[in-house]
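Colleague: Need a 3D model of the sequence below.
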Amino acid sequence: MGPGETIVALSSGQPPSGVAVIRLSGPATAEIVLAIAGKLPKPRHLTLLPIGTDTVLDRGLVAYFPAPHSFTGEDCAELQVHGSPAGVRAILRLVTGQGARLAEAGEFTRRAFENGKLDLVEVEGLGDLIEAETENQRRQALARFEGGLTQRIDSWRDQLLDLRAEIEARLDFSDEGDVAEALPASFGQQIIALRNDVAAGLASVEHGRIVREGIRVALAGVPNAGKSSLLNALAKSDIAIVTDEAGTTRDVREVPVDIGGQLFIFLDLAGLRDTDSKAEAEGVRRARHEIERADLVLWLQAPDVEDDIPPVTGMPMWLVATKTDLAVDTELHDLAVSVRSGHGLDQLTARLTEFARQLGGGGEPSLLSRERDRLALEAAVIALDDAGERLAEPELAAEALRLASQALERLLGRLDAERVLDRLFVSFCIGK
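Modeller: Next comes the predicted model:
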């Protein structure tokens, strides 16, 4: 991998397809396009051109994006050709024969980051956008990719730069006439306000995780309580094997289901019971482990099997009566369903939708959703708390503010200490 190399790759889905998009990036892009298409199109305009040198391999739309106004910040080009496997292979061989090399996984995005076109949180947003399965995930990922989170972090960084410039000016330039000895009376309150704002962002990370990773719902109960049948009904597919034989499910099956734009991960678990079967006992152990990890547990109880005491868990648990077509008494249950008749399934999905709304905090999905986000904001909050407590020791307070800035810089993938000096001189006109 080298910055001076020109790379090429198929950027659309694997052929065969109606259209295939082949992307180039690097210093030799214009030269290669001229060689294989006969002319260099007007920048950012699609031009229909033959693709080939001695013989025409295909005919397609060619676009050229000169640096720095491109996705990677380098000279880029895109060839929109027919999605024939043979045609795509032939064009890739042609382009690599002109001096380009096949790109590595994620290399176009890596170059965009290195050239300052994207920061790390925007890169993560792009990855999430590509993988988005639900409407909420799409909205969350697109907002992060388009810089929504970056703008919020930049606001925190700017406030920190002002605070650091204020305190460091008194440490380094106390002999200058335009620098007062004492910190402003509101300095401590500014730190507290910033700390509370960052802490509010930290509190939203769990809401964002719910959108990005989905809500894990464990379908638990004794054998033959109707777990696999309910899973099939929710997924609208015969995913799980359903028989009258107890202990059919031996492993944990995870099935993603989109309900109202929110991703739910339903876990079909082995029935909880004592057993002499080593395979089933392992399934029971895994089931108990997943129940502890779930965001919600549905404990299923059927009238035709003997129930057991639900396990104690710190997560919400709903008692769900199943097989209600057998006229079971449902007064002691939170919900009642019958997969055979469809009774209660709409109420269950409505209740799940409301649960997701409450768990996600309502409104727009949080842009903070990753473990890396949580660790960075935790470090920033701790550092701001430390700074607020050490105002009587300006050197230590300044160091704590520097650590808070560093945590946010790390989150964005930037470490730019020179900006502190720039802000300091602008604020206090030192050195004029």
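
Colleague: Could you use CA atoms for every contact and neighbour count after this?
Modeller: Fine.

Colleague: In terms of helices and strands, where is residue 49?
Modeller: Element membership of residue 49 [criterion: DSSP states H and E] is strand 47-52.

Colleague: Name the next helix or strand downstream of whichever strand or helix holds residue 94, please.
Modeller: Residue 94 is part of helix 85-97, with elements assigned from DSSP H and E. Next along the chain after helix 85-97, taking DSSP H and E as the criterion, comes strand 101-102.

Colleague: which other helices and strands contact that following strand?
Modeller: In terms of contacts (3 or more Cα pairs under 8 Å, 6 or more residues apart in numbering; DSSP states H and E), strand 101-102 is packed against strand 7-10.

Colleague: quick one: the strand it packs on to chain centroid distance?
Modeller: Taking Cα atoms, centre = their mean, to the nearest Å, the mean C-alpha location of strand 7-10 is offset from the chain mean by 25 Å.

Colleague: Same check on stretch 26-45?
Modeller: On Cα atoms, centre = their mean, the centre of stretch 26-45 falls 35 Å from that of its chain.

Colleague: can you list contacts of it?
Modeller: For stretch 26-45, the surrounding residues in contact (Cα atoms under 8 Å, 6 or more residues apart in numbering) are 3-7, 47, 49-53, 62-66, 74-77, 94-95, 98-100.

Colleague: now do stretch 310-321
Modeller: Surrounding stretch 310-321, the residues in contact under the criterion Cα under 8 Å, 6+ apart are 221, 291-292, 294-302, 328, 330, 333-337.

Colleague: In helices, which of these appear?
Modeller: 291-292 (DSSP state H).

Colleague: Drop anything exposed from the contacts of stretch 310-321.
Modeller: Among the contacts of stretch 310-321, the ones that count as buried by 16 or more other Cα atoms under 10 Å are 221, 291-292, 294-302, 330, 335-337.

Colleague: Next up, the contacts around the spatially closest residue to residue 88 that is not a sequence neighbour.
Modeller: Once flanking residues are discounted, residue 88 sits nearest to residue 20: 7.5 Å by Cα to Cα, 6 or more residues apart in numbering. Residues in contact with residue 20 (Cα under 8 Å, 6+ apart) are 10-13, 79-84, 88.

Colleague: Second input sequence below; structure requested for side-by-side comparison:
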Amino acid sequence: MQAGDTIMALSSGALPAGVAVIRLSGPRVQEILKQIAGGVPSPRQMALRRIGAGQMLDQGLVAFFPAPHSFTGEDCAELQVHGSPAGVRAILAQLATLGLRLAEAGEFTRRAFENGKLDLVEIEGLGDLLSAETEKQRQQALSRFDGRLTEKITQWRESLLDLRAEIEARLDFSDEGDVPEDLPDQWQHQLGALEAAIRTSLASLESGRIVREGIRVALAGAPNAGKSSLINALAKSDLAIVSDEAGTTRDVREVPLDINGQLFILLDLAGLRESDSKAEAEGVRRAQRAIETADVVLWLSAPDVEDIAPSGVSGQLVRIGTKSDLGSQTGVDISISTKSLDGLTALRQRLDGLAANVTGSEPSLVSHERDRLALSGSLTALEETRRNLGDWELAAESLRRASAALERLIGRIDAERVLDRLFSSFCIGK
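Modeller: As a prediction, this is how the structure comes out:
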């Protein structure tokens, strides 16, 4: 990436399409619009223009967004043209001859960060929004992108500034008569409130992660207990191989499932048994590892299969009696039949209830590993502050480190360490 370049990219979906959006950003945008669109439209108003310098290449809508009131903070423009592969190639080729270069992955968003339009927390929210597949993921990502977590962090940083001011006053003006030696009572209350607020947000990390990444649900049990059939019935598709022959599943298959806006990742596992087959034994080993790390384990048993006892379960355990059309079972939470579809609604409701218990009514804004590291670091520094109150210099340093942890989260310091990794996941044109 080179600052000062004017960049271009196809920002819409794969071609051919009804409409293609070509995005421009940089200091030469107005000059380019005069050459290929007959002039610069009024700011933030669409104008129908002939597209092409000299020879007409297409006809479409042109919008201009002047700096600094644009997504990137630079002069920006969008060309909404027909989604023809040949037409888009011709326009991009002509723009290249005029000195524009193709944007790199995430370069538009990176320019928005460098020009102060977005911070790292908001950019992560934008990335989550682009990849959101369920309603709860969309809500969570949009709230983060819209600055709700940034607002919290800003409030915490302001509180830290107030706390540091009291300490710094005692360091710098200890010989002045109007600076009392002891801290005011309100200072202790403010420190405690700040610790409680950060601790509460940190405690919501797991529920936020589950919304963003999905609840991992392992389907476990003996061979031929009906795991693959249940996967297919829940997904309403023949995704997994179903056979009377035991041991057909030999790897962990992940199947996404949306229930009331919450993402579930169903794990179709190998049946648990001893086997002389190296491939099946490896499948069993992977199944046992998946059971140990799953958020929810559906332990399946069937009337025509010898049952085995659950083992290695650390998440929520739900006992499922399958093949209820062959006979009823005792000691199960839900009985189902993938042939008649009996019990599937009850199972979906049970999974939905488990999700609600974990995630609550509103998705947590804290959901990334960077969030955990920053909030944990800030909280540890605040706890050290309490222990260091006998030494003003040490207390001031602890408060400074608490602030630095929050500033690192939003990208005020050490931003370069995460920028390349963060923007590499963005598509070209965003």
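
Colleague: what TM-score comes out when they're superposed?
Modeller: TM-score of the superposed chains, computed with TM-score structural alignment, normalised by the length of structure 2, equals 0.95; 414 aligned residues with a Cα RMSD of 1.2 Å.

Colleague: Can you name the residues in contact with the helix or strand following the strand holding residue 49 of structure 1?
Modeller: Once strand 47-52 of structure 1 ends, the next helix or strand along the chain (criterion: DSSP H and E) is strand 56-65. With contact meaning Cα under 8 Å, 6+ apart, strand 56-65 of structure 1 is reached by 30, 40-52, 75-82, 87, 90-91.

Colleague: angle of whichever helix or strand comes after strand 56-65 of structure 1 against strand 56-65?
Modeller: Toward the C-terminus, strand 56-65 of structure 1 is succeeded by strand 76-83 as the next helix or strand (DSSP H and E). For strand 76-83 of structure 1 and strand 56-65, the angle between their directions (axes from the mean of the first three to the mean of the last three Cα atoms, to 10 degrees) works out to 150 degrees.

Colleague: Would you mind giving the residues in structure 2 matched to strand 76-83 of structure 1?
Modeller: The aligned range for strand 76-83 of structure 1 in structure 2 is 76-83, by TM-score structural alignment.

Colleague: Out of the buried ones among the contacts of stretch 310-321 of structure 1, the closest to residue 170 of structure 1 would be?
Modeller: Residue 170 of structure 1 lies nearest to residue 295 out of these, by Cα to Cα, at 50.1 Å.

Colleague: The closest one contacts residue 213, correct?
Modeller: No. Residue 295 of structure 1 is not in contact with residue 213 according to Cα atoms under 8 Å; the separation is 11.4 Å.

Colleague: For the strand holding residue 49 of structure 1, give me every contacting residue.
Modeller: Contacts for strand 47-52 of structure 1 (Cα under 8 Å, 6+ apart): 36-38, 41, 56-63, 91, 94.

Colleague: Over to stretch 134-152 of structure 2?
Modeller: 121-129, 132, 211-212, 258, 260-263, 363-366, 410.

Colleague: Please pick the buried ones from those residues.
Modeller: Buried among these (16+ other Cα under 10 Å): 121-129, 132, 211-212, 258, 261-263, 363-366, 410.

Colleague: Which of those residues fall within helices?
Modeller: Members of these lying in helices (criterion: DSSP H): 121-129, 211-212, 410.

Colleague: quick one: the strands in structure 1?
Modeller: Ranges of strands within structure 1 are 7-10, 17-25, 47-52, 56-65, 76-83, 101-102, 215-221, 253-259, 262-268, 296-301, 317-321, 335-336, based on DSSP state E.

Colleague: among these, which is nearest residue 205 of structure 1?
Modeller: strand 215-221 (14.0 Å).

Colleague: From residue 144 of structure 1, how far out is the residue nearest the centre of structure 1?
Modeller: Central residue of structure 1 (Cα atoms, centre = their mean): residue 128, 4.5 Å from the mean position. According to Cα to Cα, to the nearest Å, residue 128 of structure 1 stands 9 Å off from residue 144 of structure 1.

Colleague: again with residue 195 of structure 1
Modeller: Relative to residue 144 of structure 1, and taking Cα to Cα, residue 195 of structure 1 is found at 22 Å.

Colleague: same check, this time on residue 100 of structure 1
Modeller: 32 Å.

Colleague: which of the buried ones among the contacts of stretch 310-321 of structure 1 sit farthest apart?
Modeller: 292 and 330 (25.9 Å).

Colleague: Quick check, residue 279 of structure 1 in contact with residue 250.
Modeller: Yes. In this structure, residue 279 of structure 1 is within contact of residue 250 by Cα under 8 Å, at 6.8 Å.

Colleague: what about residue 19 of structure 2, how many neighbours?
Modeller: By other Cα atoms under 10 Å, 16 other residues sit near residue 19 of structure 2.

Colleague: contacting residues around it?
Modeller: Counting by Cα under 8 Å, 6+ apart, residue 19 of structure 2 has contacts 80-83.

Colleague: could you redo the last one with a cut-off of 6 Å?
Modeller: Residue 19 of structure 2 makes contacts with 81-83, as judged by Cα atoms under 6 Å, 6 or more residues apart in numbering.
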